[in-house]
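A.B. asks: sequence first, predicted model second:
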Amino acid sequence: MGPLEVRADGRTHTVGGNRQRTLLAALLVSPGRPLAAEQLYTELWGENPPPTFENSLQAHVYRLRRTLQQLAGPDGRAPELLTRSSGYVLELGDEETDAAAFRRLAGQARACARHTPDQALRLLDEALALWRGAPFQDVAQGPMSQSVALALEEEQLCAVEDKLWLGIQLADPVHSISELKRMRTIHPWRERLTEMLMLALYRTGRQAEAVETYNSTRHRLASELGMEPSLKLRQRLQQILNQAPSLDAAVPA
């Protein structure tokens, strides 16, 4: 989630060489699971591998294994890059990738959001703090790492939405309005952002702006996609127009 780095002995190290970074990124997608050599050929060279791709892959594996051992130092335990009959596997032992930590923390936050929303908010803060940029941003991505990067970006956006929702419930909604407007500009088709912005505006006494937010979204959906807002968004509008008492209850849903 950002540049590919290895942390060892309290220090952060970069991995030199585009092929080594690409190979390491591919192995980190599913650590502990064997990855077929054929998949690695595609990740490293795409549809045009060199004539000696089998020997080239073995050479890259050897260099990456040596690099990991050097980064771990004489007293550290390096991840094990093992050769299997069908391919290669990277064993991390007790270590954890940032992506795995992010997914673990985000899952814990979702699990406790209803009963302990303040704890969920802290977990989401911790999860989102792991992000340092786009996933695999310094790696020449193959099909596998590209699909994982897209999945991680979607999960990050969901976590940001969850954090904004909890922020509306637990704090003064006015603090969330500017960020919701910014996010809505970047992701205009995510109706959850529009719904949260409408709610935050309503709770700060800006009912007319909440209705205008809905109307502008409806107009854009109709003119650019030929669609109407979702039923959930239409229901939220009716609640705002009717000044439903439930809108004032700061209870996570």
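C.D. replies: Yep, it's here. Numbers count the residues shown, from 1 in each chain.
A.B. asks: from here on, just use CA atoms for contacts and neighbour counts.
C.D. replies: Fine.
A.B. asks: tell me where this structure has strands.
C.D. replies: Under the criterion DSSP state E, strands of the chain are mapped to 5-8, 11-14, 35-36, 80-84, 87-91.
A.B. asks: so which of these is the most packed in?
C.D. replies: For those, average neighbour numbers computed from mean count of other C-alpha atoms under 10 Å are highest in strand 87-91, which has a mean of 19.
A.B. asks: what is the orientation angle of that one with strand 80-84?
C.D. replies: 150 degrees (axes from the mean of the first three to the mean of the last three C-alpha atoms, to 10 degrees).
A.B. asks: compare the strands of the chain and give me the one nearest R66.
C.D. replies: Closest to R66 of the strands of the chain is strand 80-84 (C-alpha to C-alpha; 9.6 Å).
A.B. asks: can I get the strands of the chain in TSV with distance to Q69?
C.D. replies: As requested, the strands of the chain are exported to TSV (distance: least, C-alpha to C-alpha, whole Å):
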stretch	distance to Q69
strand 5-8	11
strand 11-14	12
strand 35-36	20
strand 80-84	9
strand 87-91	13
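A.B. asks: buried set for the helix ranked longest in the chain?
C.D. replies: Longest helix in the chain by number of residues, with DSSP state H as the criterion: helix 143-170. Applying a neighbour-count criterion of 16 or more other C-alpha atoms under 10 Å, the buried positions in helix 143-170 are 145-146, 148-149, 152, 156, 159-169.
A.B. asks: ok, structure two:
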Amino acid sequence: MQKVVKLANPSKAKSKGAVRFRLLGPLEIRTGDRINTLAGARQRTLLAVLLVDSGRPLPVEQLYNHLWGEAPPPTVGNSLQAHVYRLRRTLQQISDPATGPRLLTRPSGYVLELNEATVDVDIFHQSITRARSLMRRDPIAAHSLFEEALSLWQGDPLQDVIQGPTCRSVALQLKEEYLTAMEDKLSLGIDIADPVRTIGELKRMSMAHPWRERITELLMLALYRAGRQAEALETYNSARRRLVDELGIEPSVQLRERLQEILNQAT
């Protein structure tokens, strides 16, 4: 069982394990088998925005906006320094000073240098980039990489930080990247495995994201290849009715072409 430690008042004991930051879900700092959580939304937000822009100095004015919005307190400078001090102390206490992350002061603001620490968002991006490069020549390896990348997600990204402009836009972008990676994984699953295994997941995604036509297309294909042509055609008809009735538009060319391939038994 993993140990969970709240760091409102960090202890003096040091953990020398590699530091791993999690943004794909509740914000966490992991060292070995220990999960370190930051107390306070502003502490979590400060760390999150520094991680999103790790290696790049962030001006203090930008950090004021992230932490306090358009109504910062009169003592905002001192308040930011206090948050930086507490976060820096936390990072020093849980990591090796030679290899761990460092929160540095620069003339214009602050910068977080990761050193040997890792961020799950970076690993996610690296994995899906590698997976897409392998989709044609090694679909089995690509499918495995997509699964590994998607397994990093433990909930909505940046869910427990203050949703300023940067965190909000980053979270939206990450959600879109997640859905696209999921679609790519399921597309490969139809080709390299029993399509029946993907039908349930595609139906669930179709209900959660009814306007994503690629999900509809993949569901049609999986149903057809599972010998359920009538269901594949009804999936198209239902999607078309929804698009016409609620948005006043016809299905995309790609979705209509997939319908014709199924009717002609050419897919």
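C.D. replies: On my side now, so go ahead. Bear in mind that the values here come from a model prediction, so they are computed numbers and not experimental data.
A.B. asks: ok, which of the strands of the first structure comes nearest R220 of the first structure?
C.D. replies: Closest approach to R220 of the first structure among the strands of the first structure (C-alpha to C-alpha): strand 5-8, 41.6 Å.
A.B. asks: and that closest one, how far from the second structure on average?
C.D. replies: Superposed on the second structure, strand 5-8 of the first structure shows a mean distance to its aligned partners of 1.2 Å (mean C-alpha distance after the TM-score superposition for the first structure).
A.B. asks: hang on, the earlier thing: among the strands of the first structure, which is nearest L128 of the first structure?
C.D. replies: Comparison of the strands of the first structure against L128 of the first structure by C-alpha to C-alpha identifies strand 5-8 as nearest, at 17.4 Å.
A.B. asks: pull out the buried positions in stretch 233-241 of the second structure.
C.D. replies: Buried residues in stretch 233-241 of the second structure, counted by 16+ other C-alpha under 10 Å: 233, 235-236, 239-240.
A.B. asks: flag every buried residue along stretch 37-57 of the first structure.
C.D. replies: Of the residues in stretch 37-57 of the first structure, those buried (16+ other C-alpha under 10 Å) are 37, 40-45, 57.
A.B. asks: now L241 of the first structure: how far from N55 of the first structure?
C.D. replies: Distance, L241 of the first structure to N55 of the first structure, by C-alpha to C-alpha, to the nearest Å: 69 Å.
A.B. asks: number of residues surrounding A193 of the second structure?
C.D. replies: The tally of other residues near A193 of the second structure (other C-alpha atoms under 10 Å) stands at 12.
A.B. asks: residue in the first structure matching it?
C.D. replies: When the first structure is aligned by TM-score structural alignment, the residue opposite A193 of the second structure is A171.
A.B. asks: and what of G100 of the second structure?
C.D. replies: Checking with TM-score structural alignment, G100 of the second structure has A78 as its match.
A.B. asks: same deal with H125 of the second structure?
C.D. replies: Using TM-score structural alignment, H125 of the second structure sits opposite R103 in the first structure.
A.B. asks: what is the burial count for the nearest residue to its match once chain neighbours are set aside?
C.D. replies: Here the nearest residue to R103 of the first structure in space, its sequence neighbours aside, is A127; by C-alpha to C-alpha, 6 or more residues apart in numbering that works out to 7.7 Å. A127 of the first structure: 24 surrounding residues under other C-alpha under 10 Å.
A.B. asks: isn't A127 of the first structure up against L105?
C.D. replies: Yes. Counting by C-alpha atoms under 8 Å, L105 is a contact partner of A127 of the first structure at 5.6 Å.
A.B. asks: how near is the equivalent of E54 of the first structure over in the second structure to L145 of the second structure?
C.D. replies: Matched to the second structure by TM-score structural alignment, E54 of the first structure sits across from G77. As defined by C-alpha to C-alpha, G77 of the second structure lies at a distance of 44 Å from L145 of the second structure.
A.B. asks: now do L80 of the second structure
C.D. replies: 40 Å.
A.B. asks: next: L172 of the second structure.
C.D. replies: With the distance defined as C-alpha to C-alpha, L172 of the second structure ends up 22 Å from L145 of the second structure.
A.B. asks: ok, S206 of the second structure next?
C.D. replies: According to C-alpha to C-alpha, S206 of the second structure and L145 of the second structure sit 23 Å apart.
A.B. asks: kindly report the same for L47 of the second structure.
C.D. replies: L47 of the second structure is 28 Å from L145 of the second structure, where distance means C-alpha to C-alpha.
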